[in-house]
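> Here is a sequence together with a model predicted from it:
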Amino acid sequence: MSNLYGDYNQKIDYVFKVVLIGDSAVGKTQLLARFARNEFSVDSKATIGVEFQTKTLVIDNKTVKAQIWDTAGQERFAHLPLHAT
């Protein structure tokens, strides 16, 4: 895999694309908020459509970027292209 560059010319060694799926109102949005922004709210609004967040981590001296999609938990979004780049 060729190296990618993220914000501020930071070398990205790996990119992972993650889609959070599950029933409505089970905590997908809160899981993402906690992971990506270190936030948690007991008063959360329902996701409309799809939301997207990224988080960059260093693991074993490798820079890893996670691109995370938060779905609305509705079957009509089951068609999301899981292979999208």
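Cool, got the structure.
> rest of the way, CA atoms for contacts and neighbours
Fine.
> At which residues are the strands of the chain located?
In the chain, the strands defined using DSSP state E lie at 4-5, 11-12, 14-20, 50-59, 62-71.
> Comparison target, given below:
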Amino acid sequence: MDYVFKVVVIGDSAVGKSQLLNRFSKNEFSDDCRATVGVEFQTKTLLIQKKLVKAQIWDTAGQE
């Protein structure tokens, strides 16, 4: 792994943080909305300019 980025997504409740994360990490979008309880974590590895980049993304509940 050439680079590792750790990202925390914060913001108000019910604004789409989890949907944004799912779209980026899994290329999925769902109209079904469920509240995040606590914190959820996903990763995605990308090849950018011949370098492996791993994104570790934490999704919060929106009550920070």
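Okay, I see it. The shown structure was predicted, so the numbers you read here are calculated from the model rather than taken from an experiment.
> Any idea what the TM-score is?
For this chain pair, the superposition-based TM-score is 0.97 by TM-score structural alignment, normalised by the length of structure 2; 64 aligned residues with a CA RMSD of 0.5 Å.
> Please name the nearest non-neighbouring residue to residue 41 of structure 1.
Excluding the flanking residues, the one nearest residue 41 of structure 1 by CA to CA, 6 or more residues apart in numbering is residue 30, at 7.2 Å.
> Nearest residue to the middle of structure 1?
With distances taken as CA atoms, centre = their mean, the residue of structure 1 nearest its centroid is residue 68 (1.3 Å).
> Return the residue of structure 2 aligned against the residue nearest to residue 41 of structure 1.
Taking TM-score structural alignment, the alignment pairs residue 30 of structure 1 with residue 19 from structure 2.
> in structure 2, what residue sits furthest out from the centroid?
What lies farthest from the middle of structure 2 is residue 50; by CA atoms, centre = their mean that is 22.9 Å.
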